[in-house]
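> Have a look at this prediction, sequence included:
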Amino acid sequence: MIKLIYDGKNSAIAVAVEKSNEILQNPTFYEKVSSLPQMSNTILTSREIADILRRNNQKIYIGSFWNPFSKATIIEKPCLFKVNTYKMSSITAFVVNSLINEAILAVATKCDGLYFEEKDYEEVDFSNVFPWRIGEIAEILTRKNRALTFQSNI
């Protein structure tokens, strides 16, 4: 399974990477991906995508930088992307969404079988675009896990 690696000093990124790795190791994540409807920018079925991601043993390295004039993330090499801490959300679930999304983009650059079309989408289509949709699943699971942890502590 995909593993994210961060050895920087930003604690918010470290927490989000830890949560992302928990999601990427969770069979429920792949079940949820498998159950998605056909995504609008790939010929792969959701089940095929889930199987490819589950079998992939890629390590993705994450760095960070600060620049108010840059994008939120930058893929520097196929297995390295950097997070712009200036544009990073303070909500862990949003960061997990971004990290999983970028990790899948990074994996797709090295995996011929993980095909999707990159193009601009209307807002109506955006909700069903690969890999953004998968990032949303990770965000939702992060929020649910936090809620369950909170309830069990009461």
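Happy to help now that I have it. Numbers count the residues shown, from 1 in each chain.
> Please make it C-alpha for all contacts and neighbour counts, starting now.
OK.
> List the buried residues for the helix or strand where residue 140 lies?
Take DSSP states H and E as the rule and residue 140 turns out to sit in helix 132-152. For helix 132-152, a neighbour-count test (16 or more other C-alpha atoms under 10 Å) marks 132, 133, 134, 135, 136, 137, 138, 139, 140, 141, 142, 143 as buried.
> Put this next to the previous one:
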Amino acid sequence: MDLRRLHIWQPITCLERAQVVNATLNYTDLGLSLTLIDRNNTEVDIIYDKISPIQDYVWSFRYTGEIPRSNLVPLVDEALQQENAINFSAEWFYKMSHSDYIAWFDQLPWIGSKEIPHVEHHIYCFNDGVFDIISDYEPRFVIRNEAI
């Protein structure tokens, strides 16, 4: 039985739903930054710039194309049935409970979710793929260009 569950997370509402056409991931000594741009040229920087107890900005991150991640569709459908306080014209993201990605990380020889139980699996989708990020804090969202 699949225990994974997506929870809709909508910390911003300036990106047009299902119209995020460009994404750029940048990882430097200042942190991890994911920039999403919608078809209206609205840009949002999602910034992970705090050092966590594992001595890094994020625990792990990955990119996967949209077709392999179509395995999320049933979980998205279930999440939509559970949520009712969302803006349906704006993009949303997800947090996953019972995450297989966190379970994978817990197999590594380092600190894991048993030592830091508030760790979260954040999921950001755009037209061509999906970014997964494991972090023990929520990122900052910086709106750089907002469509009028």
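Nice, thanks for sending it over. Predicted model, so just to flag it, every value in this text is computed and none were measured.
> Mind telling me the TM-score for this superposition?
Superposed pair, TM-score by TM-score structural alignment, normalised by the length of structure 2: 0.39. Supporting alignment: 96 aligned residues with a C-alpha RMSD of 4.7 Å.
> returning to that earlier point: switch the buried residues of helix 132-152 of structure 1 over to a markdown table; also include distance to residue 23 of structure 1.
Converted to a markdown table, the buried residues of helix 132-152 of structure 1 look like this (distance: C-alpha to C-alpha, whole Å):
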| residue | distance to residue 23 of structure 1 |
| --- | --- |
| 132 | 15 |
| 133 | 15 |
| 134 | 11 |
| 135 | 10 |
| 136 | 12 |
| 137 | 9 |
| 138 | 6 |
| 139 | 9 |
| 140 | 10 |
| 141 | 7 |
| 142 | 8 |
| 143 | 11 |
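> At which residues are the helices of structure 1 located?
Assignment of helices within structure 1 using DSSP state H yields the ranges 11-24, 27-34, 46-55, 92-110, 123-126, 132-152.
> which residues are in contact with the helix holding residue 140 of structure 1?
19-20, 23, 29, 32-33, 93-94, 96-101, 127 (C-alpha atoms under 8 Å, 6 or more residues apart in numbering).
> how about 10 Å then?
Helix 132-152 of structure 1 has contacts (C-alpha atoms under 10 Å, 6 or more residues apart in numbering) with 16, 19-20, 22-24, 26, 28-30, 32-33, 36, 39, 46, 49-50, 91-105, 126-128, 153.
> And stretch 19-33 of structure 1, end to end?
End-to-end distance of stretch 19-33 of structure 1: 17 Å, with C-alpha to C-alpha, to the nearest Å as the criterion.
> tell me, how many neighbours does the residue nearest to residue 63 of structure 1 when sequence neighbours are not counted end up with?
The shortest distance from residue 63 of structure 1 to any non-neighbouring residue, by C-alpha to C-alpha, 6 or more residues apart in numbering, is to residue 82 (4.4 Å). For residue 82 of structure 1, the count of nearby residues is 20 (other C-alpha atoms under 10 Å).
> Kindly give a single PyMOL line that selects the buried subset of the contacts of helix 132-152 of structure 1.
Only the buried entries of the contacts of helix 132-152 of structure 1 go into this PyMOL selection, using 16+ other C-alpha under 10 Å:
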select buried, resi 16+19+20+23+24+29+30+32+33+36+39+46+49+50+92+93+94+95+96+97+98+99+100+101+102+103+104+105+128
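> Go ahead and confirm residue 134 of structure 2 touches residue 100.
No. At 11.1 Å, residue 134 of structure 2 does not count as touching residue 100 under the criterion of C-alpha atoms under 10 Å.
> what sits in contact with each of those two?
Counting by C-alpha under 10 Å, 6+ apart, the residues touching both residue 134 of structure 2 and residue 100 are residue 121.
> Of those two, which one has the most company?
Neighbour totals were compared for residue 134 of structure 2 and residue 100, and residue 134 leads with 23 against 14 (other C-alpha under 10 Å).
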